[in-house]
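Participant: Fold the stuff below for me.
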Amino acid sequence: MKQALKVLGLVLFMTMVSIGLIGCASDDESKQDEKPAQEQEQNQEEQGSGQDSNEAAFPVTITDDSGEEVVIEEEPERIVSVIPSATEIIFGLGLGDKVVGVTDNDNYPEEVKEIESVGGLELNVEKIISLEPDLVVADVNNGESISQLREQGIKVLVLGAQTLEETYKDILTAGKATGTTDHAEEVVASMKEDVESVKKVVQDIPEDERKTVWIEIGEELFTAGNGTFLNELVQTAGGVNIMSDQEGWPQVSEEEVIQSNPDVIFLTYASYVENAVQKVKNRDSWKDVTAIEEGQVYPLNSDITERPGPRITQGLTKIAEYLYPEKFNQE
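Facilitator: The predicted structure is shown next:
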C-alpha cells in the first residue's frame, strides 16, 4: 500500500494503512422446460448481460463501516474509488469498466493508470462530483470528504476492514451494493481456500519450532503490533511476531529487537528504499541476530500484505513461503 522515509513519511504511511467465478450455474434443462416462457426469457436476458443470477433487486439498503445506512436505488453504472483496496475489490468483482475515478495511490490492476485521478491522500471533492458517480467507495478515514460528498447527494459506501474476516465482509458488502453478490461470494470463497491451504501446511509445527519474526516498516524501527494486518498474517502463516504484545504501529528500540533475536526479518519499505535488505544485513550491531546470520531478511510487498482486498491472501501465502520454504516447495 503506498510508498517516504523519515518519521513524517511513516506517519503518512501508517495513516494510509489504517484508511487502503462466474455466475451460478443454471438449472438443468428439465426444470427450465417447466418454467413459463416469460420467465425463461428473463433468465436468458440476465445470463446474457453477465449479471449475477441471484442479484439482489434494487433498491438495496446497507449499513456500511461508518455506521451509515446507505440506500442504493439502482445498480451503479459510474463508480469512483478513493482508496486502493476498494479499487481492487471493485475490479475483483468484474466492475472495472464502471470505474470512472481512482486516486494517485492506485496501482493495481494496470488499467487504473488510465482512469481519471481524484487526488491522493487529499481528495479533490469537486473533481469527484464532476464525474457524476452513482457510487463512491471510500474508507473510514476519508471522514471529511465523505461528509462533503454526502451533503451533495452522492452515495458513499464506506469500507474499513482491519482483519481478514472484516475484509471478507467488505467484499460481500461491495457485492451487494453493486449487484454482484454471486461474484463476491466466489472471491471470498477463493480467499478462504488460500487461508485454509496455508493453515493446513503449518498447523503441525510445534510452538517451540515456529519462526520468530521482526516486521520493520521503517528504518526508524517502527513495527506492526497487535491489531494489524501484518501481525495477523504472520501468525496465520505460523510465525510469531516478536512485537505482538504491543498495539498498532509502535516504534521500538534497537536493543529490544536484538534481545528478541528474531529468526526472520520482514521489510515493508524495500520497494522505495534502495538496497534496504542489504542495509539491514550490514547493521554492525545486528550481526549476531539469527535472521542476519542465516540471511533470513526479506522484502514484503505492502500492496498484498496491508491492503484489505482480494490479494491479501496472496500476501499471506508469500509470508508463509518465506517462513517455511521447505514446506511450500520453495528453493
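Participant: all contacts plus neighbour counts: C-alpha atoms, from now on.
Facilitator: Noted.
Participant: Would you mind finding the longest helix in this structure?
Facilitator: helix 181-202 (DSSP state H).
Participant: For that one, name the packing helices and strands.
Facilitator: Packing partners of helix 181-202 (3 or more Cα pairs under 8 Å, 6 or more residues apart in numbering; DSSP states H and E): helix 164-178, helix 229-236, helix 312-323.
Participant: what's the angle from the first one to helix 312-323?
Facilitator: Using axes from the mean of the first three to the mean of the last three Cα atoms, to 10 degrees, the interaxial angle of helix 164-178 with respect to helix 312-323 works out to 150 degrees.
Participant: and what of the shortest one?
Facilitator: Angle, helix 229-236 to helix 312-323, by the same axes, to 10 degrees: 60 degrees.
Participant: just checking, next helix/strand downstream of helix 229-236?
Facilitator: Counting by DSSP states H and E, the next helix or strand C-terminal to helix 229-236 is strand 240-241.
Participant: Show me which positions of the next helix or strand after that following strand end up buried.
Facilitator: Where DSSP H and E defines the elements, the next helix or strand beyond strand 240-241 is helix 254-260. Judged by neighbour count (16 or more other Cα atoms under 10 Å), helix 254-260 contains these buried residues: 257-258.
Participant: quick one more, to check against the first:
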Amino acid sequence: MRSAALVAALAAAQAQAAITVKDDGGNTVTLQKPAQRVISLAPHVTEMLFAAGGGSHVVGVVSYSDFPEEAKKIPQIGSNREVDLERIMALKPDLIVVWRHGSSERQIDMVRKLGVPLFHSEPQKLEDIPESVARLGQLMGTEKTANPAADALRQQLVSLRSRYANRPPVRVFYQVWDKPLYTLNGKHIVSDALRLCGAENIFAKLPVTAPVVSVEGVLQENPEAIFATAEKNYGGVSMWKPYGTLLAVRNDNLFTIDGNLVNRSGPRMVQGAAALCEKIELARQHRSK
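Facilitator: Now for the predicted structure:
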C-alpha cells in the first residue's frame, strides 16, 4: 500500500510540475520540465527568447537573427523558407518556436514530425508581444526575467495609448517594398501600431495581409503621410517626391523608419511603435504650416 501511495504521490508531483501554456495558434503546449535547449525559427522569436531571459537556452536560429548581439554567435539551422532537419535533430532541442507565414506550412509540418514540442509565435496585436514574452519565460523557467520584461512592455504600451488615443487621425500609407509596391492590411500588427498612434491605414480593408497595390491607387487615396522602412538598395519614400499633388508630399510627410523595429513582431516593436507615433505627430504639426 505504501509503495502504491508513493507512486501515486510521485505521479501527482510530476503532473504538478508540468508546464502548460497556450501558443498564438491556440494550441496547448506542455513540457514536463523547463526547456533547456530551444530552437528559434524566426528573428522576432529569437529577440523574444532573449527578452524572456532565455538567451543561454537558444541553441539554434534562422538567418537574420541578429539581435541582440549575442544572437549572431548562435548556430544557424536554415532560413524562414527552409531549415535543415538533420541539424535541428543534432542540436537535441526540447522546444522549437515556429512562425507561420505564407510558405511555412510545409516546413512546419516537417518539423512537427520530429516529435519535439512546438510553440507557434505570431502576435496579432502589440499587446500580444508582452504576453508571448511571459509565456516563453514560463516554458524556459525564466519567469524572474520574463515577467518584469513583459510588465515593462505593457507599461510602455499603456503610456503610448494614453498619449495618442485622442489625437486627430492621420491617413497613412505604409510601404513595405516598392518593386512590386506592396503594403499591409488592417489585420497586420503594423496596422495595430498605426492605430495606437491615431493613424488610419488607407489600405486596411483589403482582404490580403500583404497586398500589392498600384501607384495610381495610392494617388487616389491621397494619404497625409507615407512611411517606408530603411533598407539597402531600396528606393523608399523618395519615389513619391515627383508626385507633387500628394498631400504627403505637399506637407513634407515622407517618413523613413527602421524596419527592424516595426517589421519584426518582437519586443523592439514597442520601440518602433513609439517612433511611428512621433512621426505621425509631426504630420499633425505640419497641418498648421
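Participant: And the longest helix of the first structure, what's buried?
Facilitator: Within helix 181-202 of the first structure, the residues that count as buried by 16+ other Cα under 10 Å are 181-188, 191-192, 194-195, 198-199, 202.
Participant: from those, which is closest to Leu123 of the first structure?
Facilitator: Checking the buried residues of helix 181-202 of the first structure against Leu123 of the first structure with Cα to Cα, the nearest one is Ala184 at 27.3 Å.
Participant: Aligned to that closest one, what sits in the second structure?
Facilitator: By TM-score structural alignment, Ala184 of the first structure lines up with Ala146 in the second structure.
Participant: contacting residues for the closest residue in space to that match that isn't next to it in sequence?
Facilitator: Using Cα to Cα, 6 or more residues apart in numbering and skipping the chain neighbours, the partner closest in space to Ala146 of the second structure is Ala52 (4.0 Å). By Cα atoms under 8 Å, 6 or more residues apart in numbering, the residues touching Ala52 of the second structure are 133-134, 136-137, 142-143, 145-147, 149.
Participant: counterpart of Ala52 of the second structure in the first structure?
Facilitator: In the first structure, Ala52 of the second structure lands on Leu93 (TM-score structural alignment).
Participant: Same check on Arg171 of the second structure?
Facilitator: In the first structure, Arg171 of the second structure lands on Thr212 (TM-score structural alignment).
Participant: same thing with Thr20 of the second structure?
Facilitator: By TM-score structural alignment, Thr20 of the second structure lines up with Thr61.
Participant: try Asn260 of the second structure
Facilitator: In the first structure, Asn260 of the second structure lands on Asp303 (TM-score structural alignment).
Participant: Determine how far the helix or strand harbouring its match lies from the middle of the whole chain.
Facilitator: Here Asp303 of the first structure sits within helix 302-305, counting by DSSP H and E. Averaged C-alpha coordinates place helix 302-305 of the first structure at 7 Å from its chain's average position (Cα atoms, centre = their mean, to the nearest Å).
Participant: Show me what that helix is packed up against.
Facilitator: So helix 302-305 of the first structure, by 3+ Cα pairs under 8 Å, 6+ apart, packs with helix 229-236, helix 312-323.
Participant: quick one: it to the second structure mean distance?
Facilitator: On superposition with the second structure, the mean distance recorded for helix 302-305 of the first structure (mean Cα distance after the TM-score superposition for the first structure) is 1.9 Å.
Participant: which residue ranges form the strands in the stretch 51-200 of the first structure?
Facilitator: Remark: strands assigned in the stretch 51-200 of the first structure by DSSP state E, counting those that start in this stretch are 60-63, 69-72, 79-81, 99-101, 135-139, 156-159.
Participant: Report the mean deviation for the first one after fitting onto the second structure.
Facilitator: Translated: strand 60-63 of the first structure. Compared with the second structure after the fit, strand 60-63 of the first structure shows a mean deviation of 2.6 Å (mean Cα distance after the TM-score superposition for the first structure).
Participant: What of the last one?
Facilitator: Its matched residues in the second structure lie on average 2.0 Å from strand 156-159 of the first structure after superposition (mean Cα distance after the TM-score superposition for the first structure).
Participant: and that strand, how far out from the chain's middle?
Facilitator: Relative to its parent chain, strand 156-159 of the first structure has a centroid offset of 15 Å by Cα atoms, centre = their mean.
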